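**Student:** Predicted coordinates and the sequence they were generated for:
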Amino acid sequence: MIARTIDPSEAWLAEVSTHWLAAKRAWGDGKALIERPGRELASGVRELLVAQQRAAHHLPYRLLIDNVPPLATLYVEQDSSEEVGRNSPGEMGLGPRPVQDVMHLHRNLLLTADAGGGKSTVQYHFTAESADWWLTPDARATLAPPCGWVVPVRVRATAIASSVLAEAVAETVHAELHEYLDVRIDQALFREPPGAGIRWLLLVDGLDEILDVDQRARVITALARRLEEPENAYRFLVASRPLGEVELGPLRMAGAVHYKLQPFTAKQLNTFAGSWFRARSGSGDPDRFIQSIEHARLNAVVTLPLLATIAAIVYEETGDGELPTSRAGLYREFFRYLLDVRQSYFQARRKLLENLSDYRHGGRLADWLFENISDLLESMAVSHILSRDDFGAETDRLWHQAVNWTVANAPHPVGDIPRWKEYVRSLLIGTGVVRLVGDALEFVHRSFAEYLAGGWMVSEWLGDGLTRLAIRRVIDQLGRESVRGSVFFALGRWLEEGGGIHEPAPLLHELIKSKGVELFGITASLRAAFSTRPDRSWINRRKSASPRYGSAGRAIAVKARTPPAQSRP
């Protein structure tokens, strides 16, 4: 797939479309105008909107830092580009445009982006802006809704996998908004339109998080059938990591227009930096933050909104204004902040010590759990990433897996401590790596699990270097979409831990020869994984041990950053 672009000779068409789109937004969605939608909403919708408005004050990943700025303060509107595929040959695109504008052009959308690319944040922004509009009488009197005549509501794809649609929506609403709701919202609300001439805009999130390929195919087929029903109560925006044209084909065939969410431009990154450091007064200077990104050569990495946020947090904590020089290094420092620096986590530790101090071996078990929390999280991540089972197949599988790990590895029996399971869960939530959604634990972001599982892969697969067996194992796993992100992290972490002396060339040469991996599709990610250089502190230590290391190490690092010419697309 390639992004549609505008031919210079057809610039007039883009200009006309821009004026037409502005008029369309001013007067509202064309079909909605024909239906003459009312302004009154069905009973129960207002309660949903109030909860969405309350939740809008928080980022989706609000556990990452204390005193997080509101989403409305930090949100930077990203562009999207329509994707050209087999289902739309010969059509001419009109160039990148904001997703919110695109909602006025098409009834149903398929929105893809890489991990951390902003898919969920866009959806949360839609629900917040729509809630503000519907709850503001003055705006409703003069303007059209920001997303058209719809009421956006999120629904998790993993919920659709195990429930009928209305039930899945209600389940997601309860899981994500229960702390903001005054009353529980019944699934019956989502079986009918939210008002006369108004539809629900179902924001389907995490399609790629259904790890079982057959089950994911069934969900895609079920969604495609809904898309084909012209008179139902729904419009759809389905968000996912890229899964391939064949797998997503049924959605396109059913009329969903495929757009790719674009990463931050340099201007948008500057806007984000300014908003972040203004909101967190005294935490840093946005211009120096951008300079640090350029110095560390992270410009391409931090174009993803989640990674820009992580970079800002790491920058605040470094004190010297220096950032790691790779994506793996950025995650390493971020996890160090979560588990070694963040004050709220240490408060949780003190609380656990107080609660367990009266039990036999209680204090030792509390200390052991804190000292081994990284190993526990890694074990959970490996189970989550490498398992072929669907994440939602068992109620709170992560929690059960975590408790079983502590029972098997604790230095003293835990059976004599009442509520040990609850203590383990509370501590895990306190790390900021996992969160409680409804009654189940899940990783705050899938990339967190991928990073942790990548560490296990380094020790288990690459402990003896890039042997023939290791290379074959890596290539085989790159062929699995569900674990590919962890493999990229493993390669990046392997290079980081080698401090510049690990050589990736044998793997790259084998990848080129391998016909089992879609090399063209993963080349950019491989470059990101190999774009690293040894930490300065590590170089200084090596220099003191061997005066010849400096030039040799730099030469190897440069070679690691530059894949062989024939590996480039």
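**Tutor:** Great, that's in hand.

**Student:** Could you use CA atoms for every contact and neighbour count after this?
**Tutor:** OK.

**Student:** SS state for residue 321?
**Tutor:** The three-state label given to residue 321 by DSSP: H, G, I helix; E, B strand; the rest coil is coil.

**Student:** what about the helices in the stretch 351-500 of the chain?
**Tutor:** For the stretch 351-500 of the chain, the helices defined by DSSP state H, counting those that start in this stretch cover 362-371, 373-386, 397-409, 420-431, 446-461, 468-478, 481-498.

**Student:** another structure for you, compare them:
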Amino acid sequence: MEPALIGTRLASAAIGPLLKKLLVSEGPGAGLVRKDAEVRLSGLVSFRGEKRTLTEKDVRKLAATLVERSRRGDGEPPFPADETGAVTDALAANLLALGDLDMDDVQAVRLGHRDLARRLRAAAPAPDGLSTDSVLYLETMTEWACLHILEFFTSRSTFIARSLVEQTRAQAELLAKMDELIRRTPRAETRDAEFERRYLAHLAKKHGRLTIYGIDLHHSPDEWPLDMAYLSLEAMGGEGPHEAPGRQREQAPVRADLALARHERILLRGLAGSGKTTLIQWLTVSAAATGEQPEGMAYLRGRVPFVLPLRALTRHGERLPSPERFLAAAGCPLTPPDGWADRILAAGRGLVLVDGIDEIPEAERGRARDWLRDLLGAYEDNRWLVTSRPTAVRDDWLAPDGFAELTLAPMARAEVTTFVRRWHRAAGPDAAGYEQPLLDSLRAAEHVAQLATNPLMCGLICALHRDRRGFLPRGRKALYEAALSMLLSRRDRERDMGAPTGLALDEAPQIQLIQRLAYWLTLNGRTQMDRDRASSIVTGAVPAVLEASAHPPEKVFTHLLHRSGLLREPTADTVEFVHRTFQDYLAAKALVDHWDIGVLVRHATDDQWEDVIRMAVGHARPRECAEILGELLKAADATEDRRSRLRLTLLAATALDHATELSPEIREEVLRRTGEVIPPRNADEARQLAEVGPLVLGLLGSPEELTATEAFNSMITASHVPTDAALAYLARFVRHPDLRIRSQLIWSWHRFNPRAYADEIVARLDPSDLIFTVNADAEAAEVVRLGLRPSMLRFGGRVSGERVAELLAQCDPAYLALAFVDERSAVLPPVSLTRLEHLELSLYEAPAQWILEGLVLSGVSELSLYLLQAQSLTWLADIFPSLRKITVFNGEAGFVDLAPLAALPDLTAVKIWGGVSGVENLPPRIRVSDH
């Protein structure tokens, strides 16, 4: 803590009289030395010698008074309240050390107050277990006391006259400067704190509500509280557990909103509608919470969010903003104090959320990366999240800058069920009767279940199911057509709104006009445009649209903007679609209406156009559809880049399902060409192939004709197509001897129905050397039901303590991996593990003692410890008396103190990943190595 901050609570007039009690008075009878002799410090303090006036207990009371006065005030306390006693004891020890220094008063004055304070701290016993704030406070308070003590020395009549004059002048000047700093600092600190409160309140209000598509019918509100509507999804960081050492935990599925507790920098990929922007809202609101954070979100306490949507920051091709322009560029109406953002980021308190790399033109993405790198170089000690569609940037785009790459997983069946129940609860009692029939349809109708893979599509399906009294359209194109009809022509009628804008337009003319806006945005690589430009586009198109031409163009534009349900105004002078998916759908329709086949093919390798091209195939008539697909294959032949060729071929393949009618010859040619890139050569190609959908399953090879690597990558493809056909394909590999194959089969369990997968695959796997990964209660229940007893178990953070204990009691494994998010999920009922030798433990917020309290672990000889938040290691000796080897993976920016490991009598080897300290305190028998 800076001296000026203590000085805001404890000025010179208050501290002086207290500290003067530490020194012997110069009055009559003091018995001091002659003026020309040196004066040892032990003779100047009042708590030493035969005539002492203070006891050590009195010095502690004096220290307590100083500490209490410095804590007064309305601002933030300088250190945690529960450490007050320890801080008081440490300050008293520093003051008492004044009588132990071997020097005289002249030497003390020449040292200066900072060096004298360092000497006192070195002479006093080192405080143990204090937080960083308490240590900084103690250092500063000791310096402040030394400043006044030296002032007393220079005021004594026995002090050398020359030194008196020289030192008094210097000390007076220093005190004056400190008092001036005291007068200035509180105002700046108060301004920052007050603005931060206003800013967080603004963010909580702005981002605390969520649009749920389709709930705006029947007099329902357009938005819902985020904490009611938010659904936590999983993010994946890899394809299996057998990768480089130390990366196993990075590849396990993790709640997307907890990923920043594990990684300081994340590039998060997700399809349109997968929930990327909603996740940013949730992180923002959680960080801005003034009371208790939502479950698992305490790691964001004290963080200040900066929400930076790139589509808004670069609307006119502007230079991306520096920190002082973050708020203005993002449309925040508040004006921060000068330098406020810089101070927040320099202190490492920022939560920087950069949304939508894919929503700026490809040519501008390199410039955006340079901007990010400049920010990282200046403010590295913050949390960073960047979002993108999956193919917008290459896999290692931000890897050199320390970004972990994660991908939002498609919604599993359990998550779809949760979403449907929440949607109907939010929609009100009128929707209750449609909930269970929809859940039944999602289980029985494969064409519907395949669409319900993200929150956007789930919301549309729920809305259409209720709107159509339980009937759903087949296919993605039909779903969008029904959604547009619901929004454009039925929305106001269902709400008995009449014609609030003074005109009424049918569905077709509205689509004709709005698709012009979608066409312009897509052609220019944008998702947002100026309001004036949008108005001029509609104005130019109105005369050609018969039904709209009878009305003033500006009035038509106002109607589309406020009543269509497809457009919104993020700011007073900008317009965008309510979701990118609607823009892509209508842009594709406009391109087909104009038959701009050349435009489609020229943009076929641009990730922003992938959905546009697929939807164009859906809009096209048979002959037009064949031409689009044929041109895509020609473009694939014309390129020498394998990745581009694969991308174009797969784009044609993924478009097949969108075609309403297509000649068999074209379909067979597309499938034949797809077969040329099968089997996939790596995991990246495997995931791209999965985008083709169930069609690709018939092209993947059998176990007998594939190498182990080809089989592994083919299984990745199949596991990303969660259908019964994919389950049948994966089941063909259960007897494969390769451990990677069997590990991938266990790893893919969470993407399928737990019971069906357990019966078809898990029950038939050879368990030799196989780590059984269990990520949910339903999976744990299936292992218990089947009576399996794997000797190696890994539990994810979503398995309850009761299920963990139940399965452990059945298996008694030799190897165990545990990951728990918080103390509630970490409570384990008592269970004895007699065979356990190797334990892998991941700690988020829950202390290890809570996780392990019910387990008997005396036989564990090897421990892999993943520290995802700061944790002390003092508990290890009590829980693992027989530990011989430990590997520490430190995911925090700070350092882990290894000194407590010296208390483990049998420990011989320590391996380190990340920052540590205290190595020098370990005995020679312990060998320390790092990655």
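**Tutor:** Now that the structure is in, tell me what you want to look at. Only a predicted model underlies this, so the values are computations on that prediction, with no experimental measurement involved.

**Student:** Quantify their similarity with the TM-score.
**Tutor:** Put the two chains on top of each other and the TM-score (TM-score structural alignment, normalised by the length of structure 1) is 0.71; 475 aligned residues with a C-alpha RMSD of 4.3 Å.

**Student:** follow-up on the earlier one: comparing the helices of the stretch 351-500 of structure 1, which comes out most buried?
**Tutor:** Counting by mean count of other C-alpha atoms under 10 Å, helix 481-498 has the highest mean neighbour count of the helices of the stretch 351-500 of structure 1, with a mean of 23.

**Student:** name the helices or strands packed onto that one?
**Tutor:** Where contact means 3 or more C-alpha pairs under 8 Å, 6 or more residues apart in numbering; DSSP states H and E, helix 481-498 of structure 1 is packed against helix 327-336, helix 373-386, helix 446-461, helix 468-478, helix 519-530.

**Student:** Tell me the first helix or strand C-terminal of that helix.
**Tutor:** The helix or strand immediately downstream of helix 481-498 of structure 1 is helix 505-513, counting by DSSP states H and E.

**Student:** Residues in contact with stretch 542-551 of structure 2: which ones?
**Tutor:** For stretch 542-551 of structure 2, the external contacting residues (C-alpha atoms under 8 Å, 6 or more residues apart in numbering) are 503, 505, 509, 512, 513, 553, 556.

**Student:** Which residue of structure 1 is paired with the fifth one in the alignment?
**Tutor:** If I follow you right, that is residue 513 of structure 2. In structure 1, residue 513 of structure 2 lines up with residue 376, judged by TM-score structural alignment.

**Student:** can I get the helices of the stretch 351-500 of structure 1 in TSV with distance to residue 42 of structure 1?
**Tutor:** Output for the helices of the stretch 351-500 of structure 1, formatted as TSV (distance: least, C-alpha to C-alpha, whole Å):
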stretch	distance to residue 42 of structure 1
helix 362-371	49
helix 373-386	40
helix 397-409	37
helix 420-431	37
helix 446-461	36
helix 468-478	49
helix 481-498	40
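
**Student:** closest one to residue 68 of structure 1 among those helices?
**Tutor:** helix 420-431 (15.6 Å; C-alpha to C-alpha).

**Student:** residues of stretch 637-654 of structure 2 that come out buried?
**Tutor:** Residues of stretch 637-654 of structure 2 classed as buried: 644, 645, 646, 647, 648, 649, 650, 651, 652, 653, 654 (neighbour count, 16 or more other C-alpha atoms under 10 Å).

**Student:** Just give the number of residues close to residue 897 of structure 2.
**Tutor:** 17 (other C-alpha atoms under 10 Å).

**Student:** Then residue 382 of structure 2?
**Tutor:** Using other C-alpha under 10 Å, residue 382 of structure 2 has 20 other residues around it.

**Student:** next one: residue 278 of structure 2
**Tutor:** 21.

**Student:** The aligned residue in structure 1 for it: helix or strand, and which one exactly?
**Tutor:** Mapped onto structure 1 by TM-score structural alignment, residue 278 of structure 2 lines up with residue 121. Secondary structure from DSSP H and E places residue 121 of structure 1 in helix 119-134.

**Student:** Can you name every helix or strand that that helix contacts?
**Tutor:** Taking 3+ C-alpha pairs under 8 Å, 6+ apart as contact, the helices and strands that helix 119-134 of structure 1 lies on are helix 45-55, helix 137-142, strand 150-156, strand 199-205, strand 234-240.

**Student:** Show me what the second one is packed against.
**Tutor:** Which is helix 137-142 of structure 1. For helix 137-142 of structure 1, the elements it packs on are helix 119-134, judged by 3+ C-alpha pairs under 8 Å, 6+ apart.

**Student:** hang on, isn't residue 471 of structure 1 packed against residue 507?
**Tutor:** Yes - counting by C-alpha atoms under 8 Å, residue 507 is a contact partner of residue 471 of structure 1 at 5.9 Å.

**Student:** And for the spatially most central residue of structure 1, nearest residue in space, chain neighbours not counted?
**Tutor:** In structure 1, the C-alpha nearest the mean C-alpha coordinate belongs to residue 116, at 3.7 Å (C-alpha atoms, centre = their mean). Excluding the flanking residues, the one nearest residue 116 of structure 1 by C-alpha to C-alpha, 6 or more residues apart in numbering is residue 306, at 4.7 Å.
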